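A.B. asks: When you get a sec, could you give me coordinates for this:
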Amino acid sequence: MIKPFSVRYGHVNVREYFQLNDLNSDTRIALWNCLYLFFWTNNHQTGVATKCAQSVWIYYLNQPADNIPRYDGGYKGDKTLLSAIRGYIYGEEWYLVYDSIEFIIDRTNSYIDLSKHLNSVFRKYGVGYTLINGCITPISNEDEIESVQNAVDNDTDSSRSHFERALQLMTDREQPDYRNSIKESISAIESLCRKITGNDKGTLGACLKTLEEKGYIHSAMKGAFSQLYGYTSDQCGIRHALTEEDVNPTLAEAKFMFVTCSAFSNYLLAKISD
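C.D. replies: Below is the predicted model of the structure:
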């Protein structure tokens, strides 16, 4: 999305426009409006929204199951399920708001459509995150988003599960595990290369050599990914036991590996389909 006029021409501080560790009031209102208009209202008659709201009340807000308020409506100021959820989105810390959104999406039957609408809000208000496969992910570049989404949607079953796990480990806000996220990303490529070459027990290096011989990848590309594979073996004990000298990888490294591996996966699938 193109930045607004006010940001492009310096009338609004760019740091204020892009939200990474905060949510301003306008964004919170927009997120609530999105949920209310596209989910709570549209799915109320089917019962899906009501059951979801009740789950938020009981399992997320940890409120008494025998004291569930009415879904919505009544006099202004009456406590309802939706007013409780709205109050949470308006008033809680930004990361807890994201937790609640993920909880809601996980309990909907159409989270992909809802994610699409929420991502539009993220783009409009400069939120530096994107909903991918139900996880709020620190990726906002459109090309990166498309690459990651395609990999999660279109890969083989085994490599897709590795990418999904890498995404979950990277986006866990309580205990992010960047080391194992990197491991899962490279494992997704290894799994895909084994599938393409038919070598179920081959190392990534051996499979890349086969792909080069078949003309799927250039020798320079094979060399680049072989070195990247070597990085996961040597750096930070990512694929081996930790030592006292090892340094924990960061979000930047986990994100780089996730995006790079997803792009390479998409490239391989496109080449073998030609």
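
A.B. asks: Every contact and neighbour count from this point should use C-alpha atoms.
C.D. replies: Fine.

A.B. asks: Tell me where the stretch 101-250 of the chain has helices.
C.D. replies: Ranges of helices in the stretch 101-250 of the chain, per DSSP state H, counting those that start in this stretch, are 111-124, 142-154, 157-171, 178-197, 204-213, 219-234.

A.B. asks: for the ones you listed, which one ends up most surrounded?
C.D. replies: Mean neighbour count (mean count of other C-alpha atoms under 10 Å) peaks for helix 178-197 among the helices of the stretch 101-250 of the chain, with a mean of 24.

A.B. asks: Check which helices and strands that one sits against.
C.D. replies: helix 157-171, helix 204-213, helix 219-234, helix 251-273 (3 or more C-alpha pairs under 8 Å, 6 or more residues apart in numbering; DSSP states H and E).

A.B. asks: and the third one, how far out from the chain's middle?
C.D. replies: Between the centre of helix 219-234 and the centre of its chain there are 25 Å (C-alpha atoms, centre = their mean, to the nearest Å).

A.B. asks: just the angle between it and helix 251-273, please?
C.D. replies: 140 degrees (axes from the mean of the first three to the mean of the last three C-alpha atoms, to 10 degrees).

A.B. asks: Please apply the same query to the shortest one.
C.D. replies: Counting by the same axes, to 10 degrees, helix 204-213 lies at 40 degrees to helix 251-273.

A.B. asks: quick one: helix 204-213 to chain centroid distance?
C.D. replies: Relative to the chain's own centre, helix 204-213 is displaced by 30 Å; criterion: C-alpha atoms, centre = their mean.

A.B. asks: ditto for the first one
C.D. replies: When C-alpha coordinates are averaged (C-alpha atoms, centre = their mean), helix 157-171 and its chain have centres 10 Å apart.

A.B. asks: got the contact list for V14?
C.D. replies: V7 (C-alpha atoms under 8 Å, 6 or more residues apart in numbering).

A.B. asks: Here is a second sequence; please produce its structure as well for comparison:
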Amino acid sequence: MDKLFSERYGYVVKQVQFESLDRTTRSFLWEQVYFSYIKTLEFGLGQGLSDFKMYSEAKNFILNIDREIFKKTSLEAPEKLGNILASCENMFMNGAWYMPFDLIEYLLKTSYILFSVEEQNAFVIKQVSEALNQVLESRKAMYRLVSSLVVPITNGEELATISSTLDETESIKTVQGHIIKALKHLSDRADPDYHNSIKESVSALEALLRLIASKPHATLSDAMREIKKKGVISLNIHLENTIKSLYQWTSDEGAIRHADKGDSSVIDIDDAKFTLITCCSLVNYLTAKSTKAGINLS
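C.D. replies: Have a look, this model is predicted:
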């Protein structure tokens, strides 16, 4: 939507939100969470004996929210389970800036319990993630949802690259697993691990090259030599050197890949994001090349 009068003429200025969420943003995010999940839980609680299975699923799901989000045991649960849902809204609107993200991640990751049909669950997660990302973008929040994780990446093209990699490697679990681990290390609010995020990003690329070369234990450099020798796919010499240089940088710079070398430089979020996006782009490119060459990567 285009800017309104007050924004166009500077009477209202949206502030970039990093490690913060204003009340309007929280309200719009809660709206999506409520209609996608909370309303379903409220309906389940209301079934009682008329649909005991639905009631039990809603009850257990809510108790797990109480345990995982509010850190309470079942012995501490209120008599009215609806109070836990009310606490969710209160926490969402008034808690620390990161608490809404905790709840969002939890709901997306456990969504399959409420939506047991796999296709339905995948549809709900996709729709909710897109809606939440639209809110975050419009409110200038410096976070986005990728693979049910809230990550500090906002560039649309970068998000599309990562999403494409996750889709393309759905049948290549060794590669996809490294990308997901890289995202988790990057998105850990309490203790982000940029070194291991970089390591996992490069490991994803290395795992793919091993598959292309049919050398399960080769290093990245050895796999590339084997690919060149066999001629299974054609790699431009400059691209080949770029990949090798990236591998060399992550092997040497600040002991990214080898912790026993000591930390000689500061690795930060920009290094981790750069490596993740670059490796995802290369994975997408090499996967497409392999498909055209008739190489089975599954």
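
A.B. asks: Tell me how the two chains score on TM-score.
C.D. replies: The TM-score (TM-score structural alignment, normalised by the length of the first structure) is 0.87; 265 aligned residues with a C-alpha RMSD of 2.4 Å.

A.B. asks: Throw the helices and strands packed on helix 178-197 of the first structure into TSV and include distance to G134 of the first structure, thanks.
C.D. replies: Formatted as TSV, these follow (distance: least, C-alpha to C-alpha, whole Å):
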stretch	distance to G134 of the first structure
helix 157-171	9
helix 204-213	29
helix 219-234	27
helix 251-273	16
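
A.B. asks: between those helices, which gets nearest to S120 of the first structure?
C.D. replies: helix 157-171 (19.8 Å; C-alpha to C-alpha).

A.B. asks: residue range for that closest one in the second structure?
C.D. replies: Helix 157-171 of the first structure corresponds to residues 173-187 in the second structure, going by TM-score structural alignment.

A.B. asks: what residues does that stretch touch?
C.D. replies: With C-alpha under 8 Å, 6+ apart as the criterion, stretch 173-187 of the second structure contacts 147, 149-152, 165-166, 169-170, 192-194, 196-201, 203-205, 207-208, 269, 272-273, 276, 280.

A.B. asks: Leaving out the residues flanking it, which one is nearest to F18 of the second structure?
C.D. replies: M142 (5.5 Å; C-alpha to C-alpha, 6 or more residues apart in numbering).

A.B. asks: okay, now the equivalent of the one you found over in the first structure: neighbour count?
C.D. replies: Aligning on TM-score structural alignment places M142 of the second structure opposite G128 in the first structure. Using other C-alpha atoms under 10 Å, G128 of the first structure has 19 neighbouring residues.

A.B. asks: So G128 of the first structure versus N21 of the first structure, what's the distance?
C.D. replies: Relative to N21 of the first structure, G128 of the first structure is positioned 9 Å away (C-alpha to C-alpha, to the nearest Å).

A.B. asks: same thing with K183 of the first structure?
C.D. replies: 26 Å.

A.B. asks: Now do the strands in the stretch 1-150 of the first structure.
C.D. replies: Assigned by DSSP state E, counting those that start in this stretch, the strands in the stretch 1-150 of the first structure fall at 130-132, 135-137.

A.B. asks: and these, which is most packed in?
C.D. replies: strand 130-132 (a mean of 24).

A.B. asks: Next, the mean deviation of that one compared to the second structure.
C.D. replies: After superposition onto the second structure, strand 130-132 of the first structure sits on average 1.2 Å from its aligned residues (mean C-alpha distance after the TM-score superposition for the first structure).

A.B. asks: which strands and helices sit next to that strand?
C.D. replies: Using 3+ C-alpha pairs under 8 Å, 6+ apart: strand 130-132 of the first structure touches helix 111-124, strand 135-137, helix 142-154.

A.B. asks: That one: how far from the chain's middle?
C.D. replies: Using C-alpha atoms, centre = their mean, the mean C-alpha position of strand 130-132 of the first structure is found 4 Å from that of the whole chain.

A.B. asks: Stretch 198-216 of the second structure now?
C.D. replies: On C-alpha atoms, centre = their mean, the centre of stretch 198-216 of the second structure falls 20 Å from that of its chain.

A.B. asks: can you name the residues of the first structure that it overlays?
C.D. replies: Going by TM-score structural alignment: stretch 198-216 of the second structure matches residues 182-200.

A.B. asks: Show me the contact partners of the matching stretch.
C.D. replies: Against stretch 182-200 of the first structure from outside (C-alpha under 8 Å, 6+ apart): 155-156, 158-163, 165-166, 201-204, 207-208, 210-211, 229, 232, 238-239, 253-254, 257-258, 261-262, 264-265.

A.B. asks: roughly how far apart are the closest residue to N154 of the first structure other than its chain neighbours and S262 of the first structure?
C.D. replies: Spatial nearest neighbour of N154 of the first structure, excluding adjacent residues (C-alpha to C-alpha, 6+ apart): R160 at 7.6 Å. Distance, R160 of the first structure to S262 of the first structure, using C-alpha to C-alpha: 10 Å.
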